[in-house]
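> Pasting a predicted model and its sequence here:
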Amino acid sequence: MSIRRHIPSGFATLLPYRVTPTRMACQINRLWAAVLCFGSVMVASSAWSGSGPTALSPLEVIAKWAPLLLRGFAFNIAISLLAMLLGTIAGLWLGLALLSEIKIVAGVSWFVTQVFRNAPWLVLLFFVMFLVPFQVTIFKTTIPLPDWQKATIGFALPVMANVAEVVRGAVRSIPSTQWEAAESLSFTRRQAMWLIILPQCIKRMLPPWMNIYSLVAMSTVLASIVGVSEMLTLTAQVHAAEGGRPELFAPLYGFALLCFFLYCYPINLWTAHLERRFHVH
């Protein structure tokens, strides 16, 4: 209940009780809506199923193959984390090269950033998969390069370009007075960058960095096109193993959609929270 003071009479006025939905409650309602939507798809598929009494229902099929599908989903997450790690490390140095006072370095870095940032992710994935050899021989030692490693490199390339732009934008957003203060304290440009400027950029870079990771996590399903045994590939194999029944198509792929939604949606909420906390616009 809320109390409002009435200025002319000086008496407190008791206002009627009203429940105001909070932001967290709205987000939870959206999450439950997605789960209920998946449940409705499962019920509809079960009602549509008419393959005979011996055939498993969609829920039973998902329960039967869930461990395998979840292992495939964990593989998607592992690829996204590794690609994000490699892309972030390379993107940090590429972003610093964009800010270089040497024109040749800045120009080459700008060209690399624009190429990998504006190229379709699937094209980059095919580019790496077919141009990188299956194995590398170093000093008579053969090192195999499986498809999932090449797919990780393919996802890391656009991450590198996008992280480079995030770094460049964050550094440019720091007031020039910070550079002037560092110069007045006899800091070199490199010392000022690593000790003064970049620490201030972390809170500016974190929300867009998390958005990039969400895109990478969702894009890992593209690896199924090049033969990587991730969740979408295993989902197609499970569907074929169950006889390719039409009523299983929506539940199986709906289960994959639900897994990615339950993983990426909290990241989205956390990103929005950090943007509000750090006042990043």
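That came in fine, so what should we check first? Numbering: from 1, shown residues only.
> hey, let's count contacts and neighbours off CA atoms from now on
Will do.
> Which residue ranges of the stretch 51-200 of the chain form helices?
Here the stretch 51-200 of the chain has its helices, by DSSP state H, counting those that start in this stretch, at 58-98, 103-118, 121-131, 147-173, 176-184, 189-192, 198-219.
> These: which one's closest to A236?
helix 58-98 (10.3 Å; CA to CA).
> Could you list every helix and strand in contact with the closest one?
helix 23-48, helix 103-118, helix 147-173, helix 198-219, helix 231-241, helix 249-278 (3 or more CA pairs under 8 Å, 6 or more residues apart in numbering; DSSP states H and E).
> Turn the helices of the stretch 51-200 of the chain into CSV, including mean neighbour count.
Listed next are these as CSV, based on neighbours: other CA atoms under 10 Å:
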stretch, mean neighbour count
helix 58-98, 19
helix 103-118, 16
helix 121-131, 17
helix 147-173, 23
helix 176-184, 13
helix 189-192, 14
helix 198-219, 18
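> re earlier: would you turn the helices and strands packed on helix 58-98 into JSON lines with distance to A181?
Formatted as JSON lines, these follow (distance: least, CA to CA, whole Å):
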{"stretch": "helix 23-48", "distance to A181": "41"}
{"stretch": "helix 103-118", "distance to A181": "25"}
{"stretch": "helix 147-173", "distance to A181": "15"}
{"stretch": "helix 198-219", "distance to A181": "14"}
{"stretch": "helix 231-241", "distance to A181": "52"}
{"stretch": "helix 249-278", "distance to A181": "23"}
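> One more to weigh against that first structure:
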Amino acid sequence: MKKIETSILPVMMPRRIRPTNKFRLKAWHGIILVMLAIVTTVPAFAAEEPARASILDVLFRWMPLLLEGFVFNVIISIIAMAIGTITGAALGLGQISLNGSVRKFAWITTQFFRNAPWLVLLFFAMFLLPFEIRIGDFTIPLPDWVKAIIGLSLPVMANVSEIVRGGVSSLPSGQWEAAESLAFSRTQVLWRIILPQCVKRMLPPWMNLYSILTMATVLASIVGVSEMMTLTGQALAAEGGRSDLLMPFYSFVLLMFFIYCYPIARWTVRLEKKFAVIN
């Protein structure tokens, strides 16, 4: 009986996949940007006239008012994000609806507001919405800041809709099939199985969208809302239009938004690493 010789065949090892995105936000990036904002104000300090009040004195005098305007920016962003998230989640679920009419309406609405300029939507809300709404004997006023919130929540709604649709679509189909085999209804599958798993995938882009919205709240200054940029312009006008104040004041505005948005960006990067999905 002949002995069958066996040979070991070479096995090709899988190629190691290197991450394509090597750039990550680090803490020293923020320090460099802060130092850059400070350095840009040096020429303005050097050009100030001794007879006038110093730039620091003027900036410190107006700082409480500017900070109050920045808080208003944050409030606008939080409310607009809340409204956009609720309506966008409903619109995103409409995009995966089994009803063809609902799915088509949700898709058209999402694409329209997602691809429309934010400033145009803001003007749309400011000039086409009424100044007040009367319901019987009750009158509900709509001030400019409320219209600004509505105008900014429209593109947020569309982007959240895409985040929800993408998060649900990213889950493998086996999740749906396993749930259906256990006689779960579609509503039960969504709320108990699919959406809880999607939260981890949707949270980083949702936070990134909030940062973009916060920076976009300065657009409300164009339509007369008294936020930080509007108050900065009024403070400069009250100081007689001094050109040496332009750089320090607007650098302070830039610095405040950076201090608020940069930690959100860092937290988003951490969540992306923590909730990384390997298919």
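Noted; the coordinates are in hand. Quick caveat, the model's predicted, so the values are computed rather than measured.
> Out of the helices and strands packed on helix 58-98 of the first structure, which is closest to F130 of the first structure?
F130 of the first structure sits nearest to helix 147-173 of all these, at 9.2 Å, using CA to CA.
> in the second structure, what residues pair with the closest one?
Under TM-score structural alignment, the alignment places helix 147-173 of the first structure onto residues 144-170 of the second structure.
> Same question for stretch 97-104 of the first structure.
Going by TM-score structural alignment: stretch 97-104 of the first structure matches residues 94-101.
> distance between the matching stretch and the chain's centre?
Mean C-alpha position of stretch 94-101 of the second structure versus that of the full chain (CA atoms, centre = their mean, to the nearest Å) differs by 26 Å.
> any idea how far the residue positioned nearest the centre of the first structure lies from A83 of the first structure?
Nearest to the mean C-alpha position of the first structure, by CA atoms, centre = their mean, lies S214 at 1.4 Å. Distance of S214 of the first structure to A83 of the first structure, computed by CA to CA, to the nearest Å: 12 Å.
> and if you look at P207 of the first structure?
18 Å.
> same question, E242 of the first structure
From E242 of the first structure to A83 of the first structure the distance is 33 Å (CA to CA).
> Name the nearest residue to L86 of the first structure, ignoring sequence neighbours.
In space, and not counting its chain neighbours, L86 of the first structure is closest to A156: 6.0 Å by CA to CA, 6 or more residues apart in numbering.
> What lies in contact with stretch 96-113 of the first structure?
The contact list for stretch 96-113 of the first structure (CA atoms under 8 Å, 6 or more residues apart in numbering) reads 94-95, 160-162, 164-165, 167-168.
> Can you give the distance of that stretch from its chain's centre?
Centre to centre, stretch against its chain (CA atoms, centre = their mean), the figure for stretch 96-113 of the first structure is 27 Å.
> about what we covered before: out of the helices and strands packed on helix 58-98 of the first structure, flag the one nearest K64 of the first structure.
helix 231-241 (10.0 Å).
> what's the mean gap between that closest one and the aligned bit of the second structure?
On superposition with the second structure, the mean distance recorded for helix 231-241 of the first structure (mean CA distance after the TM-score superposition for the first structure) is 0.3 Å.
> still on that earlier bit, my guess is the residue nearest to L86 of the first structure meets M84, correct?
Yes. When contacts are counted by CA atoms under 8 Å, A156 of the first structure is listed as touching M84 (6.3 Å).
> what's the average distance of the match of helix 147-173 of the first structure to the first structure?
Mean for stretch 144-170 of the second structure is 0.4 Å (mean CA distance after the TM-score superposition for the first structure).
> now for the contacts of stretch 96-113 of the first structure, which pair is the farthest apart?
Farthest-apart pair in the contacts of stretch 96-113 of the first structure is M160 and R168; separation 12.2 Å (CA to CA).
> wait, which of the helices and strands packed on helix 58-98 of the first structure is closest to A55 of the first structure?
That would be helix 23-48 among those, by CA to CA, at 11.0 Å.
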